[in-house]
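Enquirer: I would like to see how this sequence folds:
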Amino acid sequence: MTGVLPSQSLRGLIEAGAISAQPDLRMDQIQPASLDLRLGTVAYRVRASFLAGRGRTVAERIAEFEMHRVDLSDGAVLEKGCVYVIPLMEHLALPEGLTAVANAKSSTGRLDLLTRTITDGGVEFDRIAPGYNGPLYAEVCPRSFSVLVRPGMRLNQIRFRAGQAVLDDAELTALHESSPLVTGPAVISEGLGFSVDLLAGKDDLVGFRAKPHTGVIDLDRIGHYPARDFWEDVRSRDGRIILDPGAFYILVSREAVTIPPDYAAEMAPYLAMVGEFRVHYAGFFDPGFGWAEAGGAGSRGVLEVRCHEAPFVLEHGQVVGRLVYERMAARPQALYGSGIASNYQGQGLKLSKHFQMPT
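Expert: Modelled structure (predicted):
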């Protein structure tokens, strides 16, 4: 079996003990092609981000860099600009040949909440080596907003792979010809390119920019916060905006994207040479995202954009990222948006689920 493991295979890994947790895993953690990971009961405030490194454990590195620890049992605030390491409830005992990759969940990325997974002996963020047996940790750094978190909250997710599943450009072109993956022409080069939509929407609105001084966001509160308290509108009349260094933006792709049921995708960074900005690439795209039969009919990708050293002019239609498509080992029993309460099926320009969208 080669490819990204579907939901039914994840249940098999849980039954076999390859994925375990304390307390036990909940079945609603299982998504079509990934597993949600849960925060544990303590957060360690550390001086700097780190990787464990070969032959070292995360616990050893925490002892080196810990400043203080925060009990999350009754809820606690993670402060903007600080770095925390939080043991997760899940534990892996992967069989040889099975690798895993983690990523922030969509809502996490839209809050500019940098969340990465680290492991014992790890030399990369979010990449879990084949045969890994050990605990999982989340490194969490709130960049735009301070957040209130509790044990069991799900900021990141993990996907499991057997063998090589990534489609090359020829395979991706053939898939697009048989089942269109984007509206309009497909830009295919080491993945499927997508561009930014900066043509004026309602009242010239093309996006949102995070305000620099705001209150705390309780991650359990859905549809609770007025967007105007945390975001300012970004408007354009000429199809361009100027990105300010250090600012965080929510924009949207020009193309509507489709992930067919037998495939999954991951957002990857575009070449740095195209400009002084980065698309945060917060998430996985599950099978069925934007798929018409799963209620999608094409869904545009929300872009989490941060400008770097110099102000940068971003123009309508500029390519800013790419989707890397992978084969599923089998079709998931449930698709994204099809009876599993998916938050972003059929989306356009949209903030995270915590906000009341402006009308």
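
Enquirer: switch to C-alpha atoms for all contacts and neighbour counts from now on
Expert: Fine.

Enquirer: residue 46: what's it in contact with?
Expert: Contact analysis of residue 46 by CA atoms under 8 Å, 6 or more residues apart in numbering lists 62, 65-68, 82-85.

Enquirer: quick one, which of those residues are buried?
Expert: 62, 66, 82-85 (16 or more other CA atoms under 10 Å).

Enquirer: who's in contact with residue 141?
Expert: 80-84, 113-115.

Enquirer: meant to ask about residue 268
Expert: Each residue near residue 268 by CA under 8 Å, 6+ apart is listed here: 281, 321-324.

Enquirer: now residue 155
Expert: When the contact criterion is CA under 8 Å, 6+ apart, the partners of residue 155 are 36-39, 104-105, 107-108, 115.

Enquirer: what of residue 245?
Expert: 306-311 are the contacts of residue 245 under CA under 8 Å, 6+ apart.

Enquirer: distance of residue 137 from residue 41?
Expert: Noted for residue 137: a distance of 12 Å to residue 41, by CA to CA, to the nearest Å.

Enquirer: what residues are shared contacts of those two?
Expert: What both residue 137 and residue 41 touch, as defined by CA under 8 Å, 6+ apart, is the set 86-87.

Enquirer: ok, those two, which is more surrounded?
Expert: residue 137 (24 against 19; other CA atoms under 10 Å).

Enquirer: how about the nearest residue to the more buried one, chain neighbours excluded?
Expert: residue 87 (4.4 Å; CA to CA, 6 or more residues apart in numbering).

Enquirer: with residue 45 instead?
Expert: That would be residue 84: by CA to CA, 6+ apart, it lies 4.5 Å from residue 45.

Enquirer: need the contacts of residue 268 in CSV (columns: secondary structure and distance to residue 188).
Expert: As requested, those are exported to CSV (DSSP: H, G, I helix; E, B strand; the rest coil; distance: CA to CA, whole Å):
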residue, secondary structure, distance to residue 188
281, coil, 18
321, strand, 11
322, strand, 9
323, strand, 9
324, strand, 10
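
Enquirer: to compare against the first, here's the next sequence to fold:
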Amino acid sequence: MTDPITDAIGVLPSQAIAALIERGAIRADAAIPAEQIQPASLDLRLGRVAHRVRASFLPGEATVAERLSDFAMHEIALDGGAVLEKGCVYLVPLMEGLALPAGIDAVANAKSSTGRLDLFTRLITDRGEEFDRIEPGYEGPLWAEISPRSFSVLVRPGLRLNQIRFRAGQAMLDDAALRALHAAQPLVDGPAHIDAGLGFSVDLHLDGPVGYRAKPHTALIDLDRLGHYPVAEFWEEVHTDNGRIILDPGAFYILVSREAVHVPPDHAAEMAPYLAMVGEFRVHYAGFFDPGFGNTDAGGAGSRGVLEVRCHEAPFALEHGQIVGRLVYERMQARPDRLYGADLGSNYQGQGLKLSKHFRTG
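Expert: Predicted coordinates for the structure are as follows:
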């Protein structure tokens, strides 16, 4: 008997994710509400405790729970709210677990608002040897490793910081297929730089600030409070009159791509981690681009990619138009029953330079 979920190659759309939940391949401590299901991914919820650990780790041949005793310092109850402090590492069991069919693997990533807060979040599985990667047929619990880098945060059970995307088979487009897709329905406005994905560059010719830099000493952020915090208390504006900025080592920046990005409804994309060859800065914390992002059919008409940038060992001069990242596109199994954008009231459709939804605009 054929199975449309495991037999068709591609990223699973929202309706297939709902079917996996119905089958019990995705299970949870509490019922999974429909709003957790995105066009090509599932939001994951924090459980009720956090474990402060002295170091990040991968479990290897053990379960996460078995290795936790080697690294745990203390346990924190999240009911009623708890502070995760800047510079610390925490492990939180998630409400969701998996019993995947043999032909389905998965990849996880931080949600957009998580990345824009410099809230480093990765998924860990039992016997996992990589962060954010789930082997075909995995059965077991899911854990989130959380490390606030710029701001201490207040969290509660049920908060959604990361998301998971499921796929059957090899769905990624090679460069030839990506060029053909761009020729049929342009993926960026203007020339497409295609080399192991779709390259995009930084825009440092904006009216007003070209970016924001996180302030080093701020109050904490309650992640349930949206549109609440004044920008100036947490961020410094970055300005330039010559199309160049100097990135400071250890600093975290929010910048924006020069290109307006399009993701057709029958494709999904992921921002691949980009490391400069000299190793001086890193772009990418939250990497999923859902079907319909920036697409006219979904009310986008081109949306800029927001860039989360951290500089490393030495100051680095970033120039307007410099290539800083690439998008990898994948085929969907089928068009999702809802697209990113108007269908979901998405926060970042049609965006330009934009901070996370926790900050007040205007």
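
Enquirer: which residue ranges of the stretch 1-150 of structure 2 form strands?
Expert: Taking DSSP state E, counting those that start in this stretch to define them, one finds strands in the stretch 1-150 of structure 2 at 10-11, 26-28, 42-45, 49-53, 72-77, 82-84, 89-99, 104-110, 119-125, 133-134, 139-148.

Enquirer: which one of the ones you listed is the most hemmed in?
Expert: strand 10-11 (a mean of 28; mean count of other CA atoms under 10 Å).

Enquirer: what is it packed up against?
Expert: strand 160-168, strand 323-331 (3 or more CA pairs under 8 Å, 6 or more residues apart in numbering; DSSP states H and E).

Enquirer: mind putting these in JSON lines, distance to residue 337 of structure 2 included?
Expert: Conversion of these to JSON lines gives the following (distance: least, CA to CA, whole Å):
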{"stretch": "strand 160-168", "distance to residue 337 of structure 2": "16"}
{"stretch": "strand 323-331", "distance to residue 337 of structure 2": "15"}
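
Enquirer: what's the closest of these to residue 15 of structure 2?
Expert: strand 160-168 (12.0 Å; CA to CA).

Enquirer: and the next helix or strand past that closest one?
Expert: Following strand 160-168 of structure 2 in sequence order, the next helix or strand is helix 175-184 (DSSP states H and E).

Enquirer: in that next one, what's buried?
Expert: 175, 178-179, 181-182.

Enquirer: what of stretch 194-213 of structure 1?
Expert: 194-200, 204-211.

Enquirer: again, but for stretch 264-279 of structure 1
Expert: 264-268, 270, 275-279.

Enquirer: residues contacting residue 10 of structure 2?
Expert: Here residue 10 of structure 2 is in contact with 167-171, 330-334 (CA under 8 Å, 6+ apart).

Enquirer: who touches the alignment partner in structure 2 of residue 232 of structure 1 in this structure?
Expert: Applying TM-score structural alignment, one finds that residue 232 of structure 1 aligns to residue 236 in structure 2. Going by CA under 8 Å, 6+ apart, residue 236 of structure 2 touches 212-215.

Enquirer: what about structure 1, which of these hold up?
Expert: For the contacts of residue 236 of structure 2, the aligned pairs still in contact in structure 1 (both residues aligned by TM-score structural alignment, their matches' CA atoms under 8 Å) are 212-215.

Enquirer: ok, residue 144 of structure 2 to residue 44 of structure 2 distance?
Expert: 9 Å.

Enquirer: shared neighbours, these two?
Expert: Common neighbours of residue 144 of structure 2 and residue 44, using CA under 8 Å, 6+ apart, are residue 94.

Enquirer: need the residue closest to the centroid of structure 2.
Expert: With distances taken as CA atoms, centre = their mean, the residue of structure 2 nearest its centroid is residue 286 (2.5 Å).

Enquirer: that one belongs to a helix, doesn't it?
Expert: No. Checked against DSSP: H, G, I helix; E, B strand; the rest coil, residue 286 of structure 2 lies outside a helix; its state is coil.

Enquirer: residues near residue 239 of structure 1, how many?
Expert: 17.

Enquirer: swap in the one 5 residues further on?
Expert: Burial measure for residue 244 of structure 1: 18 neighbouring residues, criterion other CA under 10 Å.

Enquirer: if I look at it, how far off is residue 251 of structure 1?
Expert: For residue 244 of structure 1, the distance to residue 251 of structure 1 - CA to CA - is 14 Å.

Enquirer: contacting residues for residue 231 of structure 2?
Expert: 359-361.
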